[in-house]
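> Next one to model:
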Amino acid sequence: MRYDLDDLRLFLDIVEEGSITAGARRMHLSLPSASARVRSLEHQAGVALLIRGRRGVRPTPAGTTLARHAREVLAQTVRLESAVASYTRSPTSPLVLLGGGSAMHQLVPRALVSFLRDYPDVDVQVSESRTPQTVRTLVDGEADLGVVVDDEARGCGLEMETLGDDSLVVIGQAGGILTGRTALTYSEVAEHPLVGLDAASALRRWVEKHVGPHAPVVRYRTTVADLNVLIALAAAGVGLAVVPRRAIDPGRPLDVCELSDAWARRHLLLAWGARNGPSPPAAEALAEHLRMASNV
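Have a look, this model is predicted:
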């Protein structure tokens, strides 16, 4: 029995999206073409692989088994292609990955650890960049991948997919002034002393852009360059802080309160650089590691 690698990629995309339509979109296929490929795959396997319903699809037990082995096969294929390509690829041409401060806190480092360990022949150049600059660089074809914030990346014409929630919350010392509160507006937060990121940081500039010119005057007791330091200061009771929820260690003793302003609800997107033809296999592999890291 022979399986087509593109059919396996399509099947994995469908399983991950829970929809044949969404899976087809990720593979740049029409819905009829994707449906025909799935039927052919089921015919070849001799068993149903998907349970189809009005709200989408889910894998059968056989489909779950196929998906698990397909991931292993495709990962091995990328390693093979990468190993062979290393003999022709210039050592001065690493993959280029851009991301904002929120992505650089946990998501990108986690993905890099697993990717660089699995692909010793591939180098990655990583730079912190605000979403508007990241989008411009990707549009110019000067980067392979970027992790961007959804509301600043709309309408740019790049291929993008959602990585995960990146909503903002307010944090403070456990048992402190946030105790018993479930949600606050930014104006209410600004009534208290804060600790924040440096004025040039992507997150600080993003918040100030969205609160607008009539934002309340904020007293920052101090500003720092690193989210880890910022969270430690808030945990110590120095002041409240506005941070992405995904940046918080669940085991850390903190009071966490929703930020109820509509602009605090945001998502991280994975954006692909403009290119002619298919993405390099190594870029596809790095994208998969970013997806896996976002689900941890």
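> Only C-alpha atoms from now on, for both contacts and neighbour counts.
OK.
> Leaving out chain neighbours, which residue sits closest to residue 166?
In space, and not counting its chain neighbours, residue 166 is closest to residue 267: 4.7 Å by CA to CA, 6 or more residues apart in numbering.
> does that neighbour really touch residue 153, like I thought?
No - with contacts counted by CA atoms under 8 Å, residue 267 stays clear of residue 153, the gap being 10.7 Å.
> Can you classify residue 24 by secondary structure?
helix (DSSP: H, G, I helix; E, B strand; the rest coil).
> How much space separates it from residue 157?
Noted for residue 24: a distance of 19 Å to residue 157, by CA to CA, to the nearest Å.
> Between the two, which is the more surrounded one?
Higher neighbour count among residue 24 and residue 157: residue 24, with 21 against 11, using other CA atoms under 10 Å.
> got the contact list for the more buried one?
Residue 24 makes contacts with 10, 13-14, 30-31, 34, as judged by CA atoms under 8 Å, 6 or more residues apart in numbering.
> most neighbours, which of those?
residue 14 (26 neighbours).
> Now do the contacts for the nearest residue to it once chain neighbours are set aside.
Of all residues not flanking residue 14 in the chain, residue 23 sits nearest, at 4.2 Å (CA to CA, 6+ apart). Applying CA under 8 Å, 6+ apart to residue 23 gives the contacts 10-17, 34.
> and the spatially most central residue of the chain, helix, strand or coil?
Centroid-nearest residue in the chain: residue 163, 3.3 Å away (criterion: CA atoms, centre = their mean). Going by three-state DSSP, the secondary structure assigned to residue 163 is strand.
> Identify the residues contacting it.
267-270, 290-291, 294 are the contacts of residue 163 under CA under 8 Å, 6+ apart.
> change it to 10 Å
Contact partners of residue 163, counting by CA atoms under 10 Å, 6 or more residues apart in numbering, are 107, 147-148, 267-271, 290-295.
> Most neighbours among those, which one?
Neighbour-wise, the contacts of residue 163 (other CA under 10 Å) top out at residue 147, 31 neighbours.
> I have a second one here; can you model it like the first so I can compare?
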Amino acid sequence: MRDIDPVSIRLFLATLEEGSIARAAAREAIVPSAVSKRISEMEAELKVPLLDRSVKGVHPTPAGQALAHHARNLLQGMDRMQREMAGYVEGVRGLIKVLASVTSLSGELPADIMRFRTERPQIEIDVEERTTPAIYRGVRDGLADVGIASEFASHEGLQVFPYRRYALAAVLPAGHALAEAAQLAYAQLLADDLVELSRDSGISQVFDDAARAARTSRTVRARVSSFETICTLVARGMGVGVVPLYLKAAKEKSLGLRFVPLADDWAQPRSFIAVRDYDTLPVAAQAFVAHLRESAAGGGD
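Model prediction:
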């Protein structure tokens, strides 16, 4: 592929995303004939057709689909290289892309990040919240250097390190019949309406399995994007929920709630630090992973 340049690759991907050479050309501010010529040159270089062309638009051939996968990885790597090199010009030595779960961002991770940035102000950290399954997929696909997420999803193909363990608790209105219990089983909540995280969160499948094990159904009245919102809706009478116990200090008195630890064997999960391969990470990302591991070890579970 010595004669295929990044511009041609970008135009090819734009054509796939738009489903039309004309729309891709308009998006990229170039004439359609130039886009068509670039793609034809790529097909000649690779000796395979990349697009099926019809009056309704264009669609990738199997070879085109394979090329698109590699092309996206290539452009992501080039974009990251350019941003990191720009950082050196500006005196910033390193840029780390991090995907983190709502659980991690509600816990100790923000403080760990800020301590790292205080110690190494020359390194920038770009954090994006994702669901646990999406975090592991993103790291596996090279969309991030580091992921921090719970054990409630497959991390096959990744190198993972233990981060922090946290306890889950039922969150109930203060006047609820179960509010004064010392511990609860998740099954005891299933008679109530539930407020949960979105269906694509890692813990959703755990709740499904727990309900099946209890041989009962559950009624989810609302699905939201954060544990803080679960607490707010429970306080407003929409049901009961499950959240990390560490939110008790901030939410119990202010919202008139009760946090009761869950006794289920899955109710003390661990978060992981996930990377594709620690040894091939940029030096800045290696330092960040080492910082998180040391911070977690120093603070206990």
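> re earlier: wait, which of the contacts of residue 163 of the first structure is closest to residue 131 of the first structure?
residue 148 (5.1 Å; CA to CA).
> Tell me which helix or strand the closest one sits in.
Element membership for residue 148 of the first structure (DSSP states H and E) is strand 145-149.
> what's the mean gap between that strand and the aligned bit of the second structure?
Aligned to the second structure and superposed, strand 145-149 of the first structure gives a mean residue distance of 1.7 Å (mean CA distance after the TM-score superposition for the first structure).
> From the contact counts, what lies against that strand?
strand 95-99, helix 101-105, strand 124-128, helix 131-139, strand 160-165, strand 267-272, helix 281-294 (3 or more CA pairs under 10 Å, 6 or more residues apart in numbering; DSSP states H and E).
> what angle sits between the longest one and strand 95-99?
When you say that, I think you mean helix 281-294 of the first structure. 30 degrees (axes from the mean of the first three to the mean of the last three CA atoms, to 10 degrees).
> who's in contact with residue 284 of the first structure?
78, 144-145, 272, 278, 290.
> how about the strands of the first structure, start to end?
Along the first structure, counting by DSSP state E, strands occupy 50-53, 56-59, 95-99, 124-128, 145-149, 160-165, 168-173, 183-184, 194-197, 220-224, 241-244, 254-259, 267-272.
> quick one: secondary structure of the residue lying farthest from the centre of the second structure?
Computed with CA atoms, centre = their mean, the residue of the second structure farthest from its C-alpha average is residue 33, at 39.0 Å. Classification of residue 33 of the second structure by three-state DSSP places it in helix.
> Would you agree it is in contact with residue 21?
Yes - when contacts are counted by CA atoms under 10 Å, residue 33 of the second structure is listed as touching residue 21 (8.6 Å).
> Tell me the residues that contact both of these two, please.
Shared contacts of residue 33 of the second structure and residue 21, counting by CA under 10 Å, 6+ apart, come down to residue 39.
> on that earlier part again, residue 235 of the first structure is nearest to which of the strands of the first structure?
Across the strands of the first structure, residue 235 of the first structure has its closest neighbour in strand 168-173 (4.4 Å, CA to CA).
> can you pull the contacts of the closest residue to residue 20 of the first structure other than its chain neighbours?
Spatial nearest neighbour of residue 20 of the first structure, chain neighbours left out: residue 14 (5.2 Å); criterion: CA to CA, 6+ apart. By CA under 10 Å, 6+ apart, residue 14 of the first structure lies in contact with 8, 20-27, 34, 38, 50, 56-59.
> Counting neighbours, which of those residues comes out on top?
The contacts of residue 14 of the first structure, ranked by neighbours (other CA under 10 Å): first place residue 20, 25 neighbours.
> Determine the longest helix present in the second structure.
helix 62-89 (DSSP state H).
> Could you check the angle that one makes with strand 124-129?
Going by the same axes, to 10 degrees, helix 62-89 of the second structure makes 140 degrees with strand 124-129.
> now helix 62-89 of the second structure: how far from the chain's centre is it?
The gap between where helix 62-89 of the second structure is centred and where its chain is centred comes out at 19 Å by CA atoms, centre = their mean, to the nearest Å.
> now do stretch 271-282 of the first structure
Mean-position distance between stretch 271-282 of the first structure and its chain equals 17 Å (CA atoms, centre = their mean).
> What's the end-to-end length of that stretch?
By CA to CA, the extent of stretch 271-282 of the first structure from end to end equals 15 Å.
> residues of that stretch that come out buried?
Buried residues in stretch 271-282 of the first structure, counted by 16 or more other CA atoms under 10 Å: 271-275, 281-282.
> same deal with stretch 68-76 of the second structure?
Neighbour count says stretch 68-76 of the second structure has 68, 71-72 buried, by 16+ other CA under 10 Å.
> Save the residues you listed as CSV, and put in distance to residue 122 of the second structure too.
Shown next, in CSV, are those (distance: CA to CA, whole Å):
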residue, distance to residue 122 of the second structure
68, 35
71, 31
72, 28
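> Let me know the closest of the residues you listed to residue 15 of the second structure.
Nearest member of the buried residues of stretch 68-76 of the second structure to residue 15 of the second structure, counting by CA to CA, is residue 68, at 10.7 Å.
> For the closest one, give me its contacts.
9-10, 12-13, 16, 50, 60, 62, 74.
> Ok, residue 136 of the second structure next?
99-100, 130, 143-144, 146-150, 153-158, 273-276.
> 6 Å - rerun?
residue 155 (CA atoms under 6 Å, 6 or more residues apart in numbering).
> Kindly report the same for residue 271 of the first structure.
With CA under 6 Å, 6+ apart, residue 271 of the first structure has these contacts: 145-146, 159-160.
> how close does the aligned residue in the second structure for it sit to residue 115 of the second structure?
The equivalent of residue 271 of the first structure in the second structure is residue 274 (alignment by TM-score structural alignment). Counting by CA to CA, the gap from residue 274 of the second structure to residue 115 of the second structure is 20 Å.
> likewise residue 107 of the second structure?
In terms of CA to CA, residue 107 of the second structure sits 14 Å off from residue 115 of the second structure.
> got it, and residue 300 of the second structure?
Relative to residue 115 of the second structure, and taking CA to CA, residue 300 of the second structure is found at 17 Å.
> Have a look at those two and say which one is more surrounded.
Between residue 300 of the second structure and residue 115, counted using other CA under 10 Å, the more crowded position is residue 115 (15 against 10).
> No further queries at this time; thank you.
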